[in-house]
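1. my questions concern the predicted model and sequence given below.
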Amino acid sequence: MEESRRRAWVVAAFAAALYLALVVCFYGFASLLTDAEVIPSGAAGPFVGPAAVGASVAALLLSLARGLRPPFATLTTVLLAALWTWLAAVVVAIVGYAVATGTVLASLIFGLAFGVSLFGLLIPACAALVAWLASLVAQAQSGGARRPRWPWERDEEE
């Protein structure tokens, strides 16, 4: 694998981990402050919420692995990451609800309602923030930036 592709995957993997942490954190705080459930319907079962977030993490990982390779298009990468994560979460919410309840129309309504709720809109917001930060890291790396070194590590280079 060429160096830029490998670097893109590494940055994308760390960004996906940060994204997952932010979504879980923001879901917790939003749920606490608004006294609302992430998945308000008990009929959805316990796995629809985690599956939707997991799908959005996978979408972010794949989106960034492709978008963080030179030449960089930061705005495009950020917008596509936000779009794909939101779409992945909504589609998985629709499918998960359909599997749990067996109703197609109710599943569509549930998935779209989730997508436009506070919790559904936190997904693209967190994705956009993380994609922007990952894009900055990837651009810095391609520009020659290296990791910080401790003073005793610098002595060996000179």
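-> Sure, I can see it. Numbering: from 1, shown residues only.
2. please count neighbours and contacts with C-alpha atoms only from this point.
-> Will do.
3. what about Ala17, distance to Val23?
-> 10 Å (CA to CA, to the nearest Å).
4. neighbour count winner among those two?
-> Just comparing Ala17 and Val23: by other CA atoms under 10 Å the higher neighbour count belongs to Val23, 21 against 14.
5. okay but Ala73 is in contact with Gly67, surely?
-> Yes. Between Ala73 and Gly67 a contact is recorded at 7.4 Å, counting by CA atoms under 8 Å.
6. for comparison:
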Amino acid sequence: MLALVLSVIGFFALAVFGLGAVSVATDADIIAVPGLGQGPGIVGMLAALAVFALMLGLALRVRHPSFVSVPTVALATSLAHLAAVWAAALVVSGDVIIATAVVGDLVRGGPSAVLLVAAAIAAWAGIALRRTRAQHPRWPWEGDDEER
């Protein structure tokens, strides 16, 4: 459970940083369609977080999780983001063409790639944490309650 929580937090942090970096590098908003507001972006990120947590949670339930699930988690997260942004943009604008243009800009402009990479890194880290069975560090004298 701890690996999942840390991975979801890591994914969100990487995604926010990456999207901010793309916005600064391109000197443009991530969703640059006037009149849409912040709703589609918020809905898209919430959907991406939910799908990331669900998919990684399923991958971590296996006794020995495999890194082969990383591309699946990353792709599902990115596609869920696009679908949610499209649906939210459609609801706000009422126009299929505007919603499709917003999603097309996300794919062409780099934000979708940022989310894909962020999800892959965070999923890999979560699986690595689960596979290593990391424990608290122990001093040599902190053995079992045996006499020395």
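-> Here it is on my side, so go on. Since we're looking at a predicted model, the values are computed, not measured.
7. care to give me the TM-score?
-> In this superposition the chains share a TM-score of 0.86, using TM-score structural alignment, normalised by the length of structure 2; 144 aligned residues with a CA RMSD of 2.0 Å.
8. excluding residues flanking it in the chain, which one is nearest the aligned residue in structure 1 for Val85 of structure 2?
-> The equivalent of Val85 of structure 2 in structure 1 is Ala93 (alignment by TM-score structural alignment). With sequence-adjacent residues excluded and distances taken as CA to CA, 6 or more residues apart in numbering, Ala93 of structure 1 is closest to Gly111, at 5.1 Å.
9. can you count the residues close to Leu4 of structure 2?
-> Using other CA under 10 Å: Leu4 of structure 2 sits among 24 other residues.
10. which residue range of structure 2 does stretch 33-48 of structure 1 align onto?
-> The aligned range for stretch 33-48 of structure 1 is 25-40, by TM-score structural alignment.
11. can you list contacts of that stretch?
-> The contact list for stretch 25-40 of structure 2 (CA atoms under 8 Å, 6 or more residues apart in numbering) reads 19, 22-23, 41, 84-89, 92-93, 102, 105-106, 111.
12. which one (most neighbours) among those residues?
-> Ala89 (30 neighbours).
13. what about that one, is that helix, strand or coil?
-> helix (DSSP: H, G, I helix; E, B strand; the rest coil).
14. residues contacting it?
-> Leu36, Gly39, Pro40, Ile98, Ala99, Val102.
15. one more time with 6 Å
-> By CA atoms under 6 Å, 6 or more residues apart in numbering, the contact set of Ala89 of structure 2 is Pro40, Ala99.
16. just the helices in structure 2 please.
-> 2-26, 39-60, 70-93, 96-109, 111-132 (DSSP state H).
17. can I get the ones you listed in CSV including distance to Arg138 of structure 2?
-> Shown next, in CSV, are the helices of structure 2 (distance: least, CA to CA, whole Å):
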stretch, distance to Arg138 of structure 2
helix 2-26, 20
helix 39-60, 26
helix 70-93, 31
helix 96-109, 47
helix 111-132, 16
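18. and those: which comes nearest Asp145 of structure 2?
-> Among the helices of structure 2, helix 111-132 comes nearest to Asp145 of structure 2, with 25.4 Å by CA to CA.
19. between Ala73 and Gly67 of structure 1, tell me which one has more neighbours.
-> Gly67 (25 against 13).
20. now check structure 2 for the residue matching the more buried one.
-> By TM-score structural alignment, Gly67 of structure 1 lines up with Ala59.
21. distance of the residue nearest to its match when sequence neighbours are not counted from Leu56 of structure 2?
-> Among residues not flanking Ala59 of structure 2 along the chain, Pro65 sits closest, at 6.1 Å (CA to CA, 6+ apart). Look at Pro65 of structure 2 and Leu56 of structure 2: by CA to CA, they are 10 Å apart.
22. between these two, who's got more neighbours?
-> Leu56 (28 against 17).
23. buried residues, the match of stretch 33-48 of structure 1. List them.
-> Neighbour-count burial for stretch 25-40 of structure 2, counted by 16 or more other CA atoms under 10 Å, picks out Ile30, Ile31, Leu36, Pro40.
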